[in-house]
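In: Attaching a predicted model along with its sequence, questions to come.
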Amino acid sequence: MKKLFISFLLLGCSLTISFAQKNEVTTTENITRILNTLASDEMKGRSALRPEIWKAADFIASEFKAIGLSPYADKDFKQTFEVEQKKEKNQIVKIDGKSLPAEEFLMLGNPINPKNKSVILSIGPDEDFSVRFREIMQNDSTEAKVQVDRKHAAFLARFKRIYSRDQITLKSEPAKSLKSKLFYIANAGETPNETSQKTSTLDLKMFNVAAILPGKSKPDEYVIFSAHYDHIGVLPAVDQDSIANGADDDASGTTAMIELARYYKQLNNNERTLIFVAFTAEEIGMFGSKYFSNNINPEKVVAMINIEMIGKDSKFGLNSLYVTGYDASNLGKLMQENVEGTQFTFHPDPYKTQNLFYRSDNAVLAALGVPAHTFSTSQIDKDQYYHTVKDEVSTLDIQNIKSSIEAIAKGAIGIVQGKQTPTRVEKLRN
């Protein structure tokens, strides 16, 4: 009898352990495996413009297939679209017949004809270069030559490295006619009298990776879980390392999105349709999320939970995430209600001056009125590894990623099950 009791006790323990494992949101083993794959040197930094991005896309698609999800678009889980890549080279700017060094000018758009009556502006020695630069760039209707004081030479050279990337445009959208801008280092009153460049264009295919888990009773109401899987590729070598692996940005968010898909598939109680999507080309203009968002009915999207950089603890401490645009809808508040009594907390975005709400892949749907928010733990004012070759898996806190996934999984459960509906964001676009 004693042996029989022990046998039943052991069986009960076994069943308890099995049940716990089945209902566990995620595991450190899965997180580590996915992270190490996406952030491996083999992926060459996952640039949307490099062929290695195919490897990352195929890996994510294989995870979706193994989980048992259905393709959202094409049968291979890819949502394909085309962009036009415009390369500008052999740029020349001359003042009184003398060519300026390449690092001392930034030509945006077509070369400005010296005979044109362009607006002539300046960025003086006592002005904040970044603020003034942004003001000038935001005026899309005015062609301008901008004389920059030599004090700002280092800033101009830095901005050139950022802005002199290939120009990419979605072929599905009408091309915008932006007025040219020419920033140049010179003495006050000096104006370029000769400018030229050569331009070539190339059509490229890009692809989001997207899967769907149909809802049971509310199939026409969508909840989106997303992250971007691209990064910035290969950089000038630092200590013989040139690959910007993008472990935190945003392999961590992509890992979370995949693990949430696995969890909700196992729960099998989603009344609303769940869409899981890995966006491409976030780093060069959010083209993946723009294409996706412009090809879905925003009125059917109940919520979008976009996950960006959760590899380290937030400024609010362990087991916490912040939500961009927290007060624009009550999504964050609903999710906080659902984790009451646990160690998890959701907080308003502490970096208000960064305008993060409209700087990530949630932006287009948020502008269309969807409660679309980005969830993050990144301390962007302190992160020394952001967009460097040092953003590797070894620098991440796997437990922080795990707790963030658990918080989102439990926080969103009422929305997934159709019991809660977030308020809409005020529309910026029709």
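Out: Now that the structure is in, tell me what you want to look at.

In: From now on I want contacts and neighbour counts done on CA atoms only, so please keep to that.
Out: Fine.

In: which stretches of the stretch 301-430 of the chain form strands?
Out: Along the stretch 301-430 of the chain, counting by DSSP state E, counting those that start in this stretch, strands occupy 301-307, 320-323, 345-348, 372-376.

In: what do you get for the stretch 151-300 of the chain?
Out: 167-170, 181-185, 194-213, 218-228, 234-238, 241-243, 272-279.

In: what sits up against the shortest one?
Out: What it means is strand 241-243. Residues outside strand 241-243 that contact it (CA atoms under 8 Å, 6 or more residues apart in numbering) are D41, K44, G45, G233, V234, L235, P236, A237, V389.

In: how far away is the closest residue in space to V301 that isn't next to it in sequence from T80?
Out: Of all residues not flanking V301 in the chain, Y222 sits nearest, at 4.6 Å (CA to CA, 6 or more residues apart in numbering). Distance, Y222 to T80, by CA to CA, to the nearest Å: 21 Å.

In: Second structure follows, compare the two:
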Amino acid sequence: MTKYSLIFFFIGLISQAQEKPSIQKQEIIRIETELASDKMEGREIFTRGNDSASVFIQNEFKKIHLDYFEGLGGYRQEFTAKGKPANNVIGMIPGKSKPNEFVVFSAHYDHLGMKSNGKDKVYNGANDDASGTTAVIALAKYFKELGQNERTLIFIAFTGEEVGGFGSSYFSNNIEPNQVIAMFNIEMIGTESKWGKNSAYITGYEKSDFGQILQKNLKGSNFNFYEDPYPKEQLFYRSDNARLAYLGVPAHTISTSKMDSEPNYHKLSDEVSTLDLDNMTEIIKSIAISSQTIVNGLDTPTRVE
């Protein structure tokens, strides 16, 4: 190898080292398609399909090399609901300078299961909430590769949301809420919001300055977070963020679901083919960018009263 070849070789290595991680559409498609596939049998809690989804998420966390959550010997956070065994899937990236301050990224991986008969039996739940779970996995990979989080990042896929929020209740009861700086709960981001592409809303926007911080970090982009346009639906209290919000945590749900006109909500037709995967990828990228100052310890959202 000549002297000049060596120079270009090392320049290439330096360039690669300086490249920031990115969130790729093909990865979003891969994860989303697997979670919403028929073989997951609708991911209903206490079923074989739910177990299959859990194993898939655990394997993704393992590939990313997430740490185990405190006190666990793996990625399963096991508990009992309705007298039956169930589990969340949870991993973490320890914070560099503020390891005892937690930022949570979450979604629920359970859905409605299957019908007993008919040509199409599977409630695939592509939007609800394979889309959110896909986002959590993609964000875990992004932040692990970035390696710049000052606060500890917790990535969790809850089970039991569809039947009473069992997974998020167990998690919330087994963590010190004062250590949780913020919770990004991601629910149904696979379709365009009422404002079109490059937008989403935040439930409970007025209850803390969480949303204002996110929007500030997106200055100069074409993405916008809005207040929840469906106040009568009480969405702030209807997803997995609610348990920690009750304890004062600025725990909010990010969504695009048009609750007054979402044609596939809780229907057999909620399949991958109905999603806008380009827009969904951009939403996940925007969550990554907008969360940076909270992740890096520069911003601390106000607590929820």
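Out: It's in. Remember, predicted model here, so these are calculated numbers, not experimental data.

In: Could I get the TM-score for this pair?
Out: Once superposed, the chains reach a TM-score of 0.94 (TM-score structural alignment, normalised by the length of structure 2), with 300 aligned residues with a CA RMSD of 1.9 Å.

In: who has more neighbours, Y222 and T80 of structure 1?
Out: Remark: of Y222 of structure 1 and T80, Y222 carries more neighbours, 26 against 15, as counted by other CA atoms under 10 Å.

In: about what we covered before: now for the residue nearest to V301 of structure 1: what does it line up with in structure 2?
Out: In structure 2, the residue matched to Y222 of structure 1 (TM-score structural alignment) is F102.

In: can you pull the contacts of its match?
Out: R151, T152, L153, I154, Q179, V180, I181, A182.

In: How many neighbouring residues does the aligned residue in structure 2 for I305 of structure 1 have?
Out: Aligned counterpart of I305 of structure 1 in structure 2: F184 (TM-score structural alignment). Using other CA under 10 Å, F184 of structure 2 is surrounded by 22 other residues.

In: Who's the closest spatial neighbour of F184 of structure 2, skipping the chain neighbours?
Out: In space, F184 of structure 2 is closest to F105, 4.8 Å off (CA to CA, 6+ apart).

In: so the one you found makes contact with I156?
Out: Yes: look at F105 of structure 2 against I156 with CA atoms under 8 Å: they come within range, at 6.4 Å.

In: Would you mind telling me which of these two has the busier surroundings?
Out: Just comparing F105 of structure 2 and I156: by other CA under 10 Å the higher neighbour count belongs to I156, 30 against 26.

In: Which position in structure 1 pairs with that one?
Out: Using TM-score structural alignment, I156 of structure 2 lines up with V277 in structure 1.

In: same check, this time on T253 of structure 2
Out: That one, T253 of structure 2, aligns with T374 by TM-score structural alignment.

In: Also L146 of structure 2?
Out: So, by TM-score structural alignment, L146 of structure 2 is matched to L267.

In: what's the nearest residue to its match once chain neighbours are set aside in contact with, if anything?
Out: Once flanking residues are discounted, L267 of structure 1 sits nearest to N23: 7.5 Å by CA to CA, 6+ apart. The neighbours of N23 of structure 1, taking CA under 8 Å, 6+ apart as the test, are Y263, Q266, L267.

In: Closest to D313 of structure 1 out of the residues you listed?
Out: Closest approach between the contacts of N23 of structure 1 and D313 of structure 1, by CA to CA: Y263, at 22.6 Å.

In: give the contact list for the closest one.
Out: With CA under 8 Å, 6+ apart, Y263 of structure 1 has these contacts: N23, E24, V25, T26, A409.

In: can I assume G125 of structure 2 is in contact with T274?
Out: No: with contact defined as CA under 8 Å, G125 of structure 2 does not reach T274; the gap is 10.8 Å.

In: Of those two, which one has the most company?
Out: Comparing G125 of structure 2 with T274 by other CA under 10 Å, the one with more neighbours is G125, at 30 against 14.

In: what does that one align to in structure 1?
Out: So G125 of structure 2 corresponds to G246, using TM-score structural alignment.

In: Identify the residues contacting that match.
Out: G246 of structure 1 touches A39, G45, R46, H231, I232, H387, V389, D391, E392, counting by CA under 8 Å, 6+ apart.

In: gap between it and T201 of structure 1?
Out: Taking CA to CA, one finds G246 of structure 1 at 28 Å from T201 of structure 1.

In: mind checking how far stretch 5-17 of structure 1 is from the chain centre?
Out: Between the centre of stretch 5-17 of structure 1 and the centre of its chain there are 46 Å (CA atoms, centre = their mean, to the nearest Å).
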